[in-house]
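**Q** only geometry, no sequence info:
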C-alpha cells in the first residue's frame, strides 16, 4: 500500500530523525537517491559520462538536494550547470560541493536560455513541500524555456508550483517526467491535478518510517491489498449467502442505465441481483439471470444492499423510489439522479451505512459550490462531503477519492484507470459493481475502494489504448478480478 503524509507530519518526522543523525546526513541520503535516479534516466537514453544536466535551484532544502545530487553526477563525468533562482539564498554547502566537483553555478537571471545549448536532463529543485502558490514569473519563464528543449525533467520531492498537501495547482507549475520523493509520498503526488504533473514516482528511503505515525493522511491500495478484500465464496455458499444486491435504476428516457448498472452488479461478487424499475424488459433481454420486480423497492424481496439513482430521472416515481430505498435498514449506494433527489437530513439520520458516488459536478451541487472549486480542491471536497452527509463518499474523477466521516481515517486514492473511461454509462457500471461488493459483505470504504480499483483495471483491459464503451468495461471486470488475484 502506498501511503502519504501531510507536510506538517513529514517535517516533524524529519526533525526527529535529524536529531539522531550527524549534521547534513539526511540531505546526503536524499541527494544520493536523487543522483541514482537521475543516472538511471540518463543511461536509458545514453550514458551519464558526457551528458549535460541543468539544475534549477531555489532557496530551500530541495535546492540543496539538487546541488549535492548534481555534484555526484559531475564526479561521474556529467557536465552539470546550476541556475540559481535566488543566488543569495542558495544552499552554501551544496554550491561549494558542485563547484568542487567541476560543476558550474550561475544566477538564473544572468543567463540567456538561448545560450544554454544541449540539455539531456533537467532537475527541478526550485521549491519544496513548503512552497505555496504557483511559480513566480521569472522561474516560470525559465521552466518554459527548458521544457522547450525536450529534455526530461526530474522533480525533487514534488514538482515546483504544486500544493503538497492538497494536490491543487494554483498557478504556473513544473510538469515533470519523473518525481523523486523522499521518505514518504506527499498527498499532492497522488491527487490530481498535481499528480498529473508528477510523472513516474520514485520513492527514496531516507529512514523516515520509524518517525511517521501509524495512520497516514492518504493511502492507495495496491494489487495485494485489493486481493485481500475480494469476496470469495466458500464451498458451502449459495446465491443468498453470497449476498443479494438490489438495483433501482433506469427510466423510459434512460433504459440503458439499468442494463449497465445490473451488468456491473452481476460481476461484483454478489450471488444475485434484484432489479426494480421500468427497464425490466431491457435488463432481462441482456441479463436473463436478473430477478426483476415492478416495485416499490421495499416490496421486491430481501437484499443485503441497494443501489439507487443511475438514469432514474426526476419524476414523482423516482423521488418515491429514492425515499423508499433510503428507508431500508441495509447499506445504500446513491448515484447520479439519486444524488439530486435525496433528502440530506434523511441521509444524515440513517443508521445503516450510506455511500455517495458523485462526480465533480454532482459533488458541487451537494456542497453548493462551483464545479471548478471541487475540481481544483478534490481532497477538501471529498472530506467535506463525507462530514456533511455523515456518509462514505466516492468522488469520481481522474484520481478517484474515497473518504469517510470517521476521524483519523485516511482518504483513499485509486491509482487505476484510463482517460478512455470518461465515457457515457461508465459510472452506472461502477455503481452496480460497488453495490455488489457492498452486498457481498464489504464495508462501504472497502467496497468503494475495491470497486474503483477493479473498474479502472477493467477499463484498461477493455481499452488496450483505444476507445471503450461502458458495456466493454462491464465485460472486462472478470479479467480485472483475475488479474488482481493472480
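**A** Everything's here; your move. Given the structure is predicted, the values throughout are model-derived calculations rather than measurements.

**Q** make it CA atoms for all contacts and neighbour counts henceforth
**A** Noted.

**Q** count of residues packed around residue 366?
**A** A total of 17 residues lie near residue 366 under the criterion other CA atoms under 10 Å.

**Q** what about residue 451, which SS state?
**A** helix (DSSP: H, G, I helix; E, B strand; the rest coil).

**Q** Apologies, that question was intended for residue 435.
**A** Secondary structure assignment for residue 435 (three-state DSSP): helix.

**Q** Find the nearest non-adjacent residue to it, please.
**A** Closest residue in space to residue 435, ignoring its immediate chain neighbours: residue 307 at 5.8 Å, by CA to CA, 6 or more residues apart in numbering.

**Q** surely the one you found meets residue 245?
**A** Yes: assessed by CA atoms under 8 Å, residue 307 is found in contact with residue 245 at 7.5 Å.

**Q** joint contacts of the two?
**A** Common neighbours of residue 307 and residue 245, using CA atoms under 8 Å, 6 or more residues apart in numbering, are residue 435.

**Q** could you measure residue 470 against residue 422, distance?
**A** As judged by CA to CA, to the nearest Å, residue 470 and residue 422 stand 9 Å apart.

**Q** So between those two, which is more surrounded?
**A** residue 470 (24 against 17).

**Q** What are the boundaries of the helices in the stretch 301-450 of the chain?
**A** Counting by DSSP state H, counting those that start in this stretch, the stretch 301-450 of the chain has helices at residues 316-326, 337-341, 344-349, 360-367, 371-376, 378-389, 426-439, 444-463.

**Q** Using JSON lines, please lay out these together with distance to residue 40.
**A** Shown next, in JSON lines, are the helices of the stretch 301-450 of the chain (distance: least, CA to CA, whole Å):
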{"stretch": "helix 316-326", "distance to residue 40": "55"}
{"stretch": "helix 337-341", "distance to residue 40": "49"}
{"stretch": "helix 344-349", "distance to residue 40": "52"}
{"stretch": "helix 360-367", "distance to residue 40": "39"}
{"stretch": "helix 371-376", "distance to residue 40": "34"}
{"stretch": "helix 378-389", "distance to residue 40": "33"}
{"stretch": "helix 426-439", "distance to residue 40": "39"}
{"stretch": "helix 444-463", "distance to residue 40": "28"}
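
**Q** How about residues contacting stretch 124-141?
**A** By CA under 8 Å, 6+ apart, the surrounding residues in contact with stretch 124-141 are 7, 55-63, 65-66, 85, 109, 153-164, 169-174.

**Q** buried sites along it?
**A** By 16 or more other CA atoms under 10 Å, the buried positions in stretch 124-141 come out as 124, 125, 126, 127, 128, 129, 132, 134, 135, 139, 140.

**Q** Pasting the second one now:
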C-alpha cells in the first residue's frame, strides 16, 4: 500500500531521525532528491544545461529545500532565479544558491518572453500551511500565468494552498504537474480535491519508515490487489469458492440487473445466483446461462436499479446475515439498526449526502471527512465513488484507489462494481479488502477497455477477465496471445 501520514506523524518521525543525523542532513537529502527530479524533467525535454528554473520561496523548510535544490541545479549549468515572497527565507539555502551563481529577487518581477522559465519550483508553503495563498504568492503565480508558454510546475512536498491532512481546498492554490514529496506521502496526495492539484507524485526516500506509525490513509497498488485476490485451491468446488447472490434490476431498470450480474460473474466466485423481476431473470439467463436462481449464498449484492423492489430485496438479503453490498436504491432504505461491519455501502457523493443529511457540495469539498463519518455512523465499510474512490472502515482506516480513467463516469458502471465486490465477499475477502480490491479492479478494467477512448459499463465487465489474468500471471511468465 502507498502510505500517507498526517503532519503530526511526519514531524515526529523527522525529529526522531534528525536526532541521529548531523545537523542539516535531512534537508540535504530532500534537496538532492528534489534537484534530481527536476533534472530528470529537464533532461526529458531537451537537456538541463542552459535551461531556466524559477523558485517561488516562502519562509519554511520547503523554501529551504527549494533553495538548496536550486544551488545544485545551478552547479549543473541551469540558470536559477528565486523570488523571495516573504521577509524571511532559509538563510543557508539562500547563501548556497548565491554561491552557486543563482539570483534572488525580493519580490515578483515581470518576465520577458526570453526569460520565461522551463520549470517553476513551488516552495511557498510547507505541509503546515493553511489552505489558500498569501497575496504575494498569488501575484507571483499571476505573473507566471501571463507568460506565453506555461512552464512545468513542480511542488515541493505538495502544492501550496492545499490542506495536507484532509485534502481540502479553501481559496487559491497551486496546481502542479509534479509533486516531489519526502519520506512518506501526505494525505492530500491521495484524497480529492487536493490530489487533483498534485499532478504526478514522486516520493524521495529519507529513511523515515522505521519512525512512522500506522498510516492515516493508504493508496491501493497493483501488488496489493494481486496479493489479496482469492485463488482456488486444488480441492475446491463451486460451493467452497463462494456463492454470490444478486438482487438488482426491475421492470423499469432491467439493465441494472444485467450489469450487476456481469460484475459478479467475473469468475472470482464459484457461482452466481439471481433473484428479482421475472423478466429481468429471463434476460439474465440469456446473457449468462451459468447464473442460477434462488438458494444459499455467502454474500449478496443488493439495490442497483431495484426501484420499488429495493426495500424488500434489502430486508431479505439482510435477514440472511451474510456480507452484503448495499448500492443505489437500497441505500435509501437503510435503517438505524442495519449497521454491521459485514456490510459494504457504495454511494456516490449525492447518495452519501442523503445518508448523512448534508449537501452534496459539502461531501465533494471534504470527501475524506464525510466517508469516515458515514462509516462510523453506520458501523459499516463505506465506499465513496469518485475519481479517487475512498473506502472507509468504521475504525477510521481509509484506502484510496485511482486506477480508472475519466471515461469510467458512465451509467451502469456502479452496477458492475457492486456485483464485483459481492463476488469478492463471497470468495472470502473481508469487507474492507473486498471493497478496495473491487474498486481497483473496476478502474483497471475500465482503463483496459477504454484505451484512451469512450466506454460503456458493459465494456468494463467484459474487460475484467483479462485484467484478472494479468494480475494472476506469475512474474516473468509470457503473456498469452491477445
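**A** Sure thing, it's come through. Note that the coordinates shown come from a computational prediction; the quantities given were computed from them, not determined experimentally.

**Q** Now the TM-score, please.
**A** After superposition, the two chains reach a TM-score (TM-score structural alignment, normalised by the length of structure 2) of 0.95; 469 aligned residues with a CA RMSD of 1.4 Å.

**Q** Can you find the partner of residue 129 of structure 1 in structure 2?
**A** Residue 129 of structure 1 maps onto residue 127 in structure 2 when the alignment is built from TM-score structural alignment.

**Q** element containing that match?
**A** Under DSSP states H and E, no helix or strand contains residue 127 of structure 2.

**Q** Which parts of the stretch 151-300 of structure 2 are helices?
**A** 187-190, 222-228, 254-264, 278-287.

**Q** Would you mind giving those helices as a markdown table with distance to residue 203 of structure 2 and mean neighbour count added?
**A** Shown next, in a markdown table, are the helices of the stretch 151-300 of structure 2 (distance: least, CA to CA, whole Å; neighbours: other CA atoms under 10 Å):
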| stretch | distance to residue 203 of structure 2 | mean neighbour count |
| --- | --- | --- |
| helix 187-190 | 11 | 29 |
| helix 222-228 | 17 | 15 |
| helix 254-264 | 35 | 28 |
| helix 278-287 | 46 | 16 |
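
**Q** Let me have those in TSV, extended by distance to residue 201 of structure 2.
**A** Below are the helices of the stretch 151-300 of structure 2 laid out as TSV (distance: least, CA to CA, whole Å):
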stretch	distance to residue 201 of structure 2
helix 187-190	7
helix 222-228	17
helix 254-264	31
helix 278-287	42
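
**Q** Mind checking the ones you listed for the one nearest to residue 313 of structure 2?
**A** Shortest distance between residue 313 of structure 2 and the helices of the stretch 151-300 of structure 2, using CA to CA, is found for helix 254-264: 12.5 Å.

**Q** Report the buried residues of stretch 190-204 of structure 1.
**A** Result for stretch 190-204 of structure 1 [16+ other CA under 10 Å]: buried residues 190-199, 201-204.

**Q** Under the alignment, what does residue 406 of structure 1 map to in structure 2?
**A** Under the alignment (TM-score structural alignment), residue 406 of structure 1 pairs with residue 395 in structure 2.

**Q** give me the number of residues near its match?
**A** By the criterion of other CA under 10 Å, residue 395 of structure 2 has 13 neighbours.

**Q** Same check on residue 449 of structure 2?
**A** 25.

**Q** ok, whatever residue of structure 1 lines up with it to residue 273 of structure 1 distance?
**A** Using TM-score structural alignment as the criterion, residue 449 of structure 2 maps onto residue 462 of structure 1. As judged by CA to CA, residue 462 of structure 1 and residue 273 of structure 1 stand 24 Å apart.

**Q** Residue 116 of structure 1 too?
**A** Residue 116 of structure 1 is 65 Å from residue 273 of structure 1, by CA to CA.

**Q** Settle it for me: which of the two has more neighbours?
**A** residue 273 (26 against 13).

**Q** ok, and the closest non-adjacent residue to that one?
**A** Excluding the flanking residues, the one nearest residue 273 of structure 1 by CA to CA, 6+ apart is residue 245, at 5.0 Å.

**Q** One more: residue 485 of structure 1?
**A** Take residue 485 of structure 1 and drop its neighbours on the chain: the residue closest to it by CA to CA, 6+ apart is residue 227, 5.4 Å away.

**Q** can you check residue 77 of structure 1 too?
**A** Closest to residue 77 of structure 1 by CA to CA, 6+ apart is residue 49, at 4.3 Å.

**Q** That neighbour and residue 177 of structure 1, how far apart?
**A** Separation of residue 49 of structure 1 from residue 177 of structure 1 (CA to CA): 21 Å.

**Q** that older thread, nearest to residue 389 of structure 2, of the helices of the stretch 151-300 of structure 2?
**A** Closest to residue 389 of structure 2 of those is helix 187-190 (CA to CA; 9.6 Å).

**Q** Who are the packing partners of that closest one?
**A** When contacts are defined as 3 or more CA pairs under 8 Å, 6 or more residues apart in numbering; DSSP states H and E, helix 187-190 of structure 2 sits against strand 2-5, strand 217-219.

**Q** Helix, strand, or coil at the counterpart of residue 473 of structure 1 in structure 2?
**A** In structure 2, the residue paired with residue 473 of structure 1 according to TM-score structural alignment is residue 460. Assigned with three-state DSSP, residue 460 of structure 2 falls in the helix class.

**Q** so what's residue 180 of structure 1 up against?
**A** Contacts for residue 180 of structure 1 (CA under 8 Å, 6+ apart) come out as 33, 34, 37, 154, 155, 156, 157, 158, 201, 202, 203, 204.
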